[in-house]
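# Model the following, please.
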Amino acid sequence: MNGIGLELILRNHAEIAVYCKPIYCIDFEVLECAAKKLALQIPKDMYIHPLNMQDIFDDEIIKAGQICAKSGLYSFKSFEKAVELSIEHEASLVTLPIHKYAWQLAGIEYAGHTQYLRHRFQKEAIMMLGCKEMFVALFTDHIPLSKVSGMIQKEKLLQFFRDFYHAYSLLFAPLQTTQTPKNDTKHGTQDSKEIQLESLQELSSNTLKQNAINANLVKRLLYDEKNIEKTIIEKTQDSIQEIAPHNHSLQPKKELKIAVLGLNPHAGDNGVLGHEDMIINECIEIINKEIGAEVFIGSIAPDSAFIPHNREKYSIFIAMYHDSGLAPLKALYFDRSINVSLNLPILRTSPDHGTCFDKAYQSNNNISMESYLESFRFLCQVNM
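Okay, the predicted model is just below:
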């Protein structure tokens, strides 16, 4: 609230309201304070779900560009309420940037939205960031670099590959009768058809249920069906392939190619520069056998993974740690990239930028709105 989040809401509501009906978890008094500071009007058609927390502020509600415990607590409670509404109504969720230190000052034990979602749903939420040209998923995200090496364990990484393959396929392709990964300790011993049938049975109570939920995420709450014009619907449907990476948008799973980055320089040079990449390579071999197709490619040396030649071949990348994957992504597509939380019962997106305290509540701040708008477009398009 002390950053640019409320400005994003106020300046972009009119455009978003054309094709969806957002519900904002905020008290009117807080939004009114932001609007006055920005010299903006609160749109009359905004639907606000109050938190009834305005009384926690004993002086000025908004302290532009400042980190404080009260703003951290307020943003967390807003997020917490939004999650509960998403569960109740099977709706998608868009979150605004938060300052992690403000959460810490407020006594919030989570390092961010994703960490809370993992705890709330007891599932390993996967962070995937990017735009239609390129998405990057993170095996580890908000942990110190010194702990990354210890996280690269065979079963943990292999399960991550399985979860990502399932979750990504649910977003961008219909569930088809192609080979589906199966967690089998006797790797490679079963016929691909047997793997397919057993996997579908094994996943029926989880994957299919999640698919059904995701298919209705927007329709029940986000979409205002009475006010959507036919032309808007057709335009949105036509643009599904624009948001999804071009080389496998709505294509059979067997055409999906995912480039996996190594951890060490030169992807370890066959163990000379570190053993972790040997584990990564083994997991890639196993998951491809489970799928019955060469979907996961690598490991690829991180320093050359994002060269133009590779980006022509791959539009999905998996990085072992935060900066390995996100530094190239943000150098290329910072203004348009979004953050997507996969492998959860709800689908959540957010802008791929921070609170921008240095630009908050300032005139002529030249804030880009694209990432925020893309967060909504993505949800509407993948759920049409």
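# From here on, just use CA atoms for contacts and neighbour counts.
Fine.
# Name the helix or strand for the closest residue to F121 other than its chain neighbours, please.
Nearest residue to F121 in three dimensions, chain neighbours excluded: L344, at 7.2 Å (Cα to Cα, 6 or more residues apart in numbering). Following DSSP states H and E, there is no helix or strand that holds L344.
# Buried residues of the strand or helix carrying R118, list them for me.
Element membership for R118, per DSSP H and E: helix 113-121. Residues 113-118 are the ones in helix 113-121 that count as buried (16 or more other Cα atoms under 10 Å).
# counting contacts, what elements does the helix or strand that comes right after it pack onto?
The helix or strand immediately downstream of helix 113-121 is strand 126-131, counting by DSSP H and E. Other helices and strands packing on strand 126-131, by 3 or more Cα pairs under 8 Å, 6 or more residues apart in numbering; DSSP states H and E, are strand 134-138, helix 322-333, strand 338-342.
# Now do the last one: which elements does it pack against?
Translated: strand 338-342. The contact analysis (3+ Cα pairs under 8 Å, 6+ apart) places strand 338-342 against strand 126-131, helix 154-172, strand 348-351, helix 370-382.
# any idea how far that strand is from the chain center?
From the chain centre to the centre of strand 338-342 is a distance of 0 Å (Cα atoms, centre = their mean, to the nearest Å).
# contact partners of it?
Here strand 338-342 makes contact (Cα atoms under 8 Å, 6 or more residues apart in numbering) with 114, 125-131, 164, 167-168, 347-352, 371-372, 374-375.
# cool, and stretch 62-76?
With contact meaning Cα under 8 Å, 6+ apart, stretch 62-76 is reached by 1-3, 30, 33-34, 53, 56-57, 98-106, 108, 356-361.
# all helices of the stretch 201-350 of the chain, in order?
Here the stretch 201-350 of the chain has its helices, by DSSP state H, counting those that start in this stretch, at 207-215, 217, 230-238, 240-243, 276-291, 308-313, 322-333.
# this one as well, want them side by side:
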Amino acid sequence: MASREHRPLALTLGDPAGIGPEIALAAWRARAAHGLAPFALLGDVDHLDRVAGAAGIDVPVRSVASIEAVPAVFDEALPVLQLEAGVCAEPGRPDPANAPAILESIERAVALARSGRAGGVVTCPIAKSVLYEAGFAHPGHTEFLAALAAEPGEPPPLSVMMLWSEGLAVVPVTVHIALAEVPGALTRERILAVARVVARDLRERFGIAAPRLALAGLNPHSGEGGAMGREEIDTIAPAIAALRADGIDASGPHPADTLFHARARTTYDVALAMYHDQALVPIKTLAFDEAVNVTLGLPFVRTSPDHGTAFDIAGRGIARPDSLVAAIRLAGRLAGAAAPGRGP
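This is a model prediction of the structure:
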């Protein structure tokens, strides 16, 4: 087997009607400029040729028989591991008929990573609504990956979404739920479980010996001592105390409105926010084109661009590959167990 740092990455197709295929082509074209690790796209050669022609992206595409063949081809063409399911997509026209190809691409990428043949998985964006129409039974992309990561007869591992950039990393403790549901979902146990996964993966994957976790409060000004809510007193602060007892460098609860300015960001490696927008607004403001979605808690490296399928611009050759390039670059660094810069 190839050494850990030389295993190619497995790049999934995403929704073939979205921008995933064209930004994958553009990422290969930018491989040398960004020092990208070799990767293979699990897709369809004919479809990629059509996408390249429609988007005006001059990139050679070549089918390879195995992921082990990728390094020998990567400098000359984008290596493709051919899917068995057909791809009949038109840019900007999502179709549930492509669900088998989308799912096969993810399943095979995970199998390659779990077997050790691939250094990690980089996923192009999918549209959950398209998969739901085809009978997809999982809440989302990450939950599907966690299910694929589970051992037979065991529950899926707790997967944690971290949005990473060179200057800021954030983790939402609660994710895709209505804002009105957040206080009920924000339990001490939930905070502890998420924070422990974050601390462990920052040590083991990012090479940070003693990760610094800054936890935000839920309410304005962290509740003003209970005047604007007691979640900080009754839930968040006790969780922080338990983390400290575990030997984890956890601080807070910090008022969210002062947690993300430049000086504050030098005091922690990752900020744990209590709900989705509290985490994603600052990082998308600071690093909209460079942020990477990293799934912590899985038994393999998984990164993804921090954007969706962008059906409205698919096939026009104007989609920027920056976030996918950053996702491939980070996955390569994590697969090689190299610390990626200033903390996460």
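# Give me the TM-score for this pair.
Once superposed, the chains reach a TM-score of 0.80 (TM-score structural alignment, normalised by the length of the second structure), with 296 aligned residues with a Cα RMSD of 2.0 Å.
# still on that earlier bit, so the residue nearest to F121 of the first structure sits against R120, correct?
No: the criterion here is Cα atoms under 8 Å, and L344 of the first structure misses it with R120 at 9.9 Å.
# returning to that earlier point: sort out for me which of the contacts of stretch 62-76 of the first structure are in helices.
Members of the contacts of stretch 62-76 of the first structure lying in helices (criterion: DSSP state H): 30, 33-34, 100-105.
# still on that earlier bit, and the corresponding residue of the second structure for the residue nearest to F121 of the first structure, how far is that from G226 of the second structure?
If you follow L344 of the first structure across to the second structure using TM-score structural alignment, you land on L298. Distance, L298 of the second structure to G226 of the second structure, by Cα to Cα, to the nearest Å: 37 Å.
# So for those two, which sits in the more crowded spot?
L298 (22 against 13; other Cα atoms under 10 Å).
# shouldn't that one be in contact with P157?
Yes: counting by Cα under 8 Å, L298 of the second structure does reach P157; the two are 6.6 Å apart.
# so what sits against both of the two?
Joint contacts of L298 of the second structure and P157 (Cα under 8 Å, 6+ apart) are 146, 149.
# And for the alignment partner in the second structure of A82 of the first structure, nearest residue in space, chain neighbours not counted?
Using TM-score structural alignment, the equivalent of A82 of the first structure in the second structure is A109. Among residues not flanking A109 of the second structure along the chain, A10 sits closest, at 5.4 Å (Cα to Cα, 6+ apart).
# need the ones in helices among the contacts of stretch 62-76 of the first structure in TSV with distance to I48 of the first structure and neighbour count, can you?
Listed next are these as TSV, based on distance: Cα to Cα, whole Å; neighbours: other Cα atoms under 10 Å:
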residue	distance to I48 of the first structure	neighbour count
V30	11	17
C33	15	15
A34	14	26
K100	25	18
Y101	27	16
A102	24	21
W103	23	24
Q104	27	17
L105	27	16
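# Greatest separation within those residues: which pair is it?
Using Cα to Cα, those span at most 24.4 Å, a distance reached by C33 and Q104.
# hmm, back to that, and the residue nearest to A109 of the second structure, that's in a strand?
Yes: checked against DSSP: H, G, I helix; E, B strand; the rest coil, A10 of the second structure lies within a strand.
# Spatially nearest residue to H221 of the second structure, not counting backbone neighbours?
What sits nearest to H221 of the second structure in space, not counting adjacent residues and going by Cα to Cα, 6+ apart, is P255, at 4.7 Å.
# and the equivalent of that neighbour over in the first structure, how many residues sit next to it?
Residue pairing (TM-score structural alignment): P255 of the second structure is matched to A301 of the first structure. Here the number of neighbours of A301 of the first structure (other Cα under 10 Å) works out to 19.
# who's in contact with A301 of the first structure?
By Cα under 8 Å, 6+ apart, the contact set of A301 of the first structure is 261-267.
# go with 7 Å
Taking Cα atoms under 7 Å, 6 or more residues apart in numbering, we find A301 of the first structure in contact with 261-262, 265-267.
# Which members of those residues are classed as buried?
Among the contacts of A301 of the first structure, those buried by neighbour count (16+ other Cα under 10 Å) are 261-262, 266-267.
# can you put those in JSON lines and add distance to I195 of the first structure?
Conversion of those to JSON lines gives the following (distance: Cα to Cα, whole Å):
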{"residue": "L261", "distance to I195 of the first structure": "27"}
{"residue": "G262", "distance to I195 of the first structure": "28"}
{"residue": "H266", "distance to I195 of the first structure": "34"}
{"residue": "A267", "distance to I195 of the first structure": "31"}
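# List just the nearest of those residues to N310 of the first structure.
Nearest to N310 of the first structure among these, counting by Cα to Cα, is L261 at 11.7 Å.
# That closest one and S324 of the first structure, how far apart?
L261 of the first structure is 8 Å from S324 of the first structure, by Cα to Cα.
# Find residues that contact each of those two.
Between them, L261 of the first structure and S324 share these contacting residues under Cα under 7 Å, 6+ apart: P302.
# Leaving out the residues flanking it, which one is nearest to the residue nearest the centre of the first structure?
Central residue check for the first structure by Cα atoms, centre = their mean: the C-alpha nearest the mean position is that of V340, 1.0 Å away. Residue nearest to V340 of the first structure in three dimensions, not counting chain neighbours: T349, with 4.5 Å by Cα to Cα, 6+ apart.
# Could you do A215 of the first structure as well?
Of all residues not flanking A215 of the first structure in the chain, N383 sits nearest, at 5.6 Å (Cα to Cα, 6+ apart).
# Just give the number of residues close to the one you found.
N383 of the first structure has 18 nearby residues by other Cα under 10 Å.
# thought it was touching N211?
No: using Cα atoms under 7 Å, N383 of the first structure makes no contact with N211, being 10.3 Å away.
# From F144 of the second structure, how far out is T295 of the second structure?
Using Cα to Cα, T295 of the second structure is found at 12 Å from F144 of the second structure.
# do the same with V160 of the second structure
13 Å.
# now swap in R114 of the second structure and tell me
14 Å.
# One more: I236 of the second structure?
For I236 of the second structure, the distance to F144 of the second structure (Cα to Cα) stands at 29 Å.
# Excluding chain neighbours, what is closest to E107 of the second structure?
Distances taken as Cα to Cα, 6+ apart place L148 nearest to E107 of the second structure, at 7.3 Å, with adjacent residues excluded.
# can you check L158 of the second structure too?
G297 is the one closest to L158 of the second structure (Cα to Cα, 6+ apart), at 5.9 Å.
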